[in-house]
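Trainee: pasting the sequence and the predicted coordinates here, then a few questions.
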Amino acid sequence: MTQNGDEGLPDTSATSMHRQSPESRALLERVLSYSRDRMAHNQPLDAPLSPEELATRIPQTITPDGLGGDKALRIFENTLAPSCISSDHPGFLSFIPNAATEAATMFDLVVSASSIYGGSWMEGAGAVYAENEVLRWLASEVGLPPGAGGVFAQGGTIGNLSALVAARHSAQAKRTASGRSLPSRWMIACSSEAHSSLRTAATVMDVDLLPVPVANDGQLTRKSLESALNAQPDGGANVFAVVATAGTTNLGLIDDLEGIGALAEERDLWFHIDGAYGLAGILVPELKPLFRGAERADSFIVDPHKWLFTPFDACALVYRDPSIAYRAHSQHAEYLDTLENDALWNPSDYSIQLTRRARGLPLWFSLATHGTKKYREAIAATAETAQAVSRVIRETPHLELVAEPTLSVVAFTRVGWSAEQYNHWSQKLLTSGVGFVTPSSHRGKPILRFAIINPLSTLDVLRPILDTLAD
């Protein structure tokens, strides 16, 4: 069989996988049917199986002759998928969930089917143009100038690492240009409550981390940061970047962005905001004042696969001055010479990557489909649900809030429970298919937390979960 310009080519085993056939088209319909059913939220919460359990239920799948698409799909549908917790389930409240819109999910399929290389303008001009429109919108919402821009990277860890590599490159260039010597060890200053990805970034970059103690309310302030810098033997001269968090993962707290940004500017330090989870809250007018000072950032990240309702995985990394990132990240090789054109925007020049999919397109399509107003309303709704849940907790004698919710994370305790009791309750809740709430900890004590970013995680869904804590 030949079609789609393949006329005259022999149908060999080497080409058969890439040719359309009646069998492959039938399989496509079955795959699309499964996807449609899954997108209709016809998926239970599910729970993981052990390696031994999976091994007994699944035959050897990687074989010389293959199983055929039908059998492989059945194995996934009946065994592999049910062994994965559905992160878009309304009862998924652990870590930071994923709640992609149907529009974003549909277009994620389109992106894969379109085979777009998103690393360069030459190969993906239309995709890059659309991604950049989203990045400019995010930059303007944060308050950065019109020239700001960046890239959609894989996730917050890569986004933070890429921004800090650009920050160090900038600091080294400034030191060299001024004739000052470089420090023996560079340092990154951040809150002691900052995300673990910063420790990873420091290790990869072979620099030191300066974790600054936070105030009783868990917020990194200008005063505490200034004290920590002044306490360094060199007065903080070896610090090249300060990282503030806009929405901590554990409690949803926001650092003193205004004060930290002003101090960073006074000391000529790179000011980066890790807003992977929480910075999307800036889109809500009622929450926007909480982020005052974000406009001072030299760079920031926000993960659309969190509070911007996009499939895994996407991190929007934005720079105030993208040319600094370009100088730090652009790769040079003979076969890449044709791409080295400063007039064109090659996304791979702005983070630690070369090959990349156009992972920003699902967010672009969802925004273009629904409009920014609906996004603001959906984010606001989840924050309102967090407030409603906190009111229920305050009214329940055996529950106590750890902190008043700032964004959409509600942290609380079950009075009198041990870590073992929390774990037992969490496993029982997951097994029942009602919810997924893993215990966390705060200041050495076990706690529970609801991370509410799914608009379907309403009070009607969450109250029954709280009721199970009465036992």
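Mentor: Cool, got the structure.
Trainee: could you use CA atoms for every contact and neighbour count after this?
Mentor: Fine.
Trainee: A helix includes residue 449, no?
Mentor: No. Residue 449: not assigned to a helix; according to DSSP: H, G, I helix; E, B strand; the rest coil it is strand.
Trainee: wait, doesn't it sit right on residue 405?
Mentor: No. Checked against Cα atoms under 8 Å, the pair residue 449 and residue 405 is beyond contact range at 10.5 Å.
Trainee: do a quick rundown of the strands in this structure.
Mentor: 149-153, 187-191, 208-212, 239-245, 270-274, 299-302, 315-319, 399-401, 409-414, 440-442, 445-451 (DSSP state E).
Trainee: reformat those as a markdown table; add mean neighbour count.
Mentor: Below are those laid out as a markdown table (neighbours: other Cα atoms under 10 Å):
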| stretch | mean neighbour count |
| --- | --- |
| strand 149-153 | 30 |
| strand 187-191 | 24 |
| strand 208-212 | 19 |
| strand 239-245 | 26 |
| strand 270-274 | 27 |
| strand 299-302 | 30 |
| strand 315-319 | 28 |
| strand 399-401 | 18 |
| strand 409-414 | 25 |
| strand 440-442 | 16 |
| strand 445-451 | 21 |
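Trainee: need those in TSV (columns: distance to residue 29).
Mentor: Output for the strands of the chain, formatted as TSV (distance: least, Cα to Cα, whole Å):
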stretch	distance to residue 29
strand 149-153	31
strand 187-191	50
strand 208-212	52
strand 239-245	45
strand 270-274	42
strand 299-302	35
strand 315-319	32
strand 399-401	49
strand 409-414	40
strand 440-442	42
strand 445-451	36
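Trainee: this is the comparison structure:
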Amino acid sequence: MAFKDFRKDFRAQAHKFVDWMADYLENIEAYPVKAPVKPGEIAAKLPSAAPETGEAMEDIFRDFQDIILPGMTHWQHPGFMAYFPANASPPSVLAEMLTATLAAQCMSWQTSPAATELETRMLDWLRQITGLPDGFHGSIQDTASSAMLSAFLCARERLHNFTTNHTGLSVTGQHTCYASAEVHSSTDKGIRIAGLGSGNLRKISVDETFAMIPEELEHAIESDLNAGCLPTCVVATLGSTSVSAIDPLRPIGEICHKYGIWLHVDAAWAGSALVLPEYRWMIDGIEFVDSFVFNPHKWLLTQFDCSAFYVRDRETLVRTFEILPEYLKTREGDQVINYRDWGVPLGRRFRALKLWFVLRAYGVEGLQAHIRRHIDFCQQLAQKMKQEKDFEIVAPHPLALLCFRYNPGGLTDEALDRLNAQLLEDINDSGQLYLTQTRVQGRYVLRFVSGSPYTEQRHIDDSWRLIQEKARFLSKM
């Protein structure tokens, strides 16, 4: 059978798809926010082997609607209050369509000059609107996890004058890294992959706001130095995953400067709030920071994946990752940036295009309005929750994340954990709202985080009514 050229039908099919996309976004509330399927249910509807001959696009798209769509959790749903948002605004979606069509592999300047130069400019725009100082050099990573790994590798190489990429770690001694007890699990994973050993990650105690205690950090560093260890990297968190804790950068940075330790800041979610001047207090002490990451794909209206990674010392980053075989050499040489040398992957998508669309379509004022709106949603909900005697807010809530639990009184801690676990399942099974859980000081609690561009005040109000209804029904059982 001859190879089929789909270009003849592409225009007609693309129009149908775009119409479906527009309808989907307009009617997204009609879907259950969390997929109401059981494990294996989708796979059971899929053939066990690929077709021998090609199928009609109409049939493929029909199966997408009938088989795939019912198994999707709808991250753009206005009732999606789980994890953190993964924004996909219309301008960003349109840019992704163009990116997919161009299908460029943007590993170097020569393979797509516009992609490289646009990325450089967009990362500088982001730097300016978030208040990061001159001297930070940015690149786009796929996720903050990749940025974290890159930071560890840079810290490792700087400590050993760029020799361990060649010699390995067998003769270097025991490296130690430091982060708060609230740090994201990507820190543990990054340390493992970097060869530093997750057993060498020191989890530093936190205060009543769940922020790292600087004095405890310095004590841990001195103890490790006395034991002959090599303090390598400190991770400070702005907006921890569980409770939105914000570590104090200035005292942490002063300690890192004193001991010559690389300081990486993980602001994956909360960093987007830096577009608001009133939240720039979070980066007081930024002059001590070696690397910084936040994800526009979480809360800044930009399609996943798009993680903004900044380093102060560009040379350290490039020396850590640069490998130049003959087939990658180009005549431009050092005249241009080749972003393949700014991280782990060689291949790179054209992620800067969607940033360009978003920043131009919304402008700084539009982005600020989006962030302020969701912070206001959270603060208003917190005030309402505080008025109810049978609900507890269990952690500070400076941004748009609220941690709470239902406590009707008279129950043991274990019984309260079971009650709130059941409450979470009942809420999520409703199809109207999707929350996740965490543990705060050993207690099972629910997380409510707002961020979808399609969420309005009525959705927050409806969510609060649903939470109360499900909770109080359980207490009567």
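Mentor: Perfect, I can see it now. Remember, predicted model here, so these are calculated numbers, not experimental data.
Trainee: shared neighbours, residue 449 and residue 405 of the first structure?
Mentor: 251, 411 (Cα atoms under 8 Å, 6 or more residues apart in numbering).
Trainee: residue 133 of the first structure: which of the strands of the first structure is closest?
Mentor: Evaluated with Cα to Cα, those place strand 149-153 nearest to residue 133 of the first structure, the distance being 9.4 Å.
Trainee: what packs against the closest one?
Mentor: Here strand 149-153 of the first structure touches helix 121-142, strand 315-319, going by 3 or more Cα pairs under 8 Å, 6 or more residues apart in numbering; DSSP states H and E.
Trainee: tell me who's in contact with residue 155 of the first structure.
Mentor: Contacts of residue 155 of the first structure (Cα under 8 Å, 6+ apart): 303, 313, 314, 315.
Trainee: so which of those residues persist in the second structure?
Mentor: Conservation of the contacts of residue 155 of the first structure in the second structure, assessed by both residues aligned by TM-score structural alignment, their matches' Cα atoms under 8 Å: retained contacts are 303, 313, 314, 315.
Trainee: alignment lookup: residue 370 of the first structure to the second structure.
Mentor: Counting by TM-score structural alignment, residue 370 of the first structure lines up with residue 362 in the second structure.
Trainee: burial measure for that match, as a count.
Mentor: Neighbours of residue 362 of the second structure under the rule other Cα atoms under 10 Å: 15.
Trainee: any idea how far it is from residue 37 of the second structure?
Mentor: 36 Å (Cα to Cα, to the nearest Å).
Trainee: run a quick neighbour tally on residue 342 of the first structure.
Mentor: Residue 342 of the first structure has 9 nearby residues by other Cα under 10 Å.
Trainee: so how far is residue 157 of the second structure from the counterpart of it in the second structure?
Mentor: The alignment partner of residue 342 of the first structure in the second structure, by TM-score structural alignment, is residue 334. Applying Cα to Cα, the value for residue 334 of the second structure to residue 157 of the second structure is 22 Å.
Trainee: residue 467 of the second structure contacts residue 427, doesn't it?
Mentor: Yes. Between residue 467 of the second structure and residue 427 a contact is recorded at 6.8 Å, counting by Cα under 8 Å.
Trainee: neighbour-wise, which of the two wins?
Mentor: residue 427 (20 against 17).
Trainee: go ahead and confirm that one touches residue 466.
Mentor: Yes. The pair residue 427 of the second structure / residue 466 is scored as a contact, 7.4 Å apart, by Cα under 8 Å.
Trainee: got a list of what the counterpart of residue 437 of the second structure in the first structure touches?
Mentor: The alignment partner of residue 437 of the second structure in the first structure, by TM-score structural alignment, is residue 439. Taking Cα under 8 Å, 6+ apart, we find residue 439 of the first structure in contact with 419, 422, 423, 426, 446, 447, 448, 449.
Trainee: could you check how far the aligned partner of the last one in the second structure is from residue 55 of the second structure?
Mentor: This points to residue 449 of the first structure. In the second structure, residue 449 of the first structure lines up with residue 447, judged by TM-score structural alignment. The gap separating residue 447 of the second structure from residue 55 of the second structure is 44 Å, by Cα to Cα.
Trainee: all helices for the stretch 251-400 of the second structure, in order.
Mentor: According to DSSP state H, counting those that start in this stretch, the stretch 251-400 of the second structure carries its helices in the segments 296-299, 314-321, 352-386.
Trainee: buried ones in the longest one?
Mentor: It refers to helix 352-386 of the second structure. 352-359, 364, 367-368, 370-375, 377-379, 381-382, 385 (16 or more other Cα atoms under 10 Å).
Trainee: residues contacting residue 79 of the first structure?
Mentor: So residue 79 of the first structure contacts 54, 57, 58 (Cα under 8 Å, 6+ apart).
Trainee: repeat the analysis, applying 10 Å as the threshold.
Mentor: By Cα atoms under 10 Å, 6 or more residues apart in numbering, the contact list for residue 79 of the first structure reads 49, 54, 57, 58, 73.
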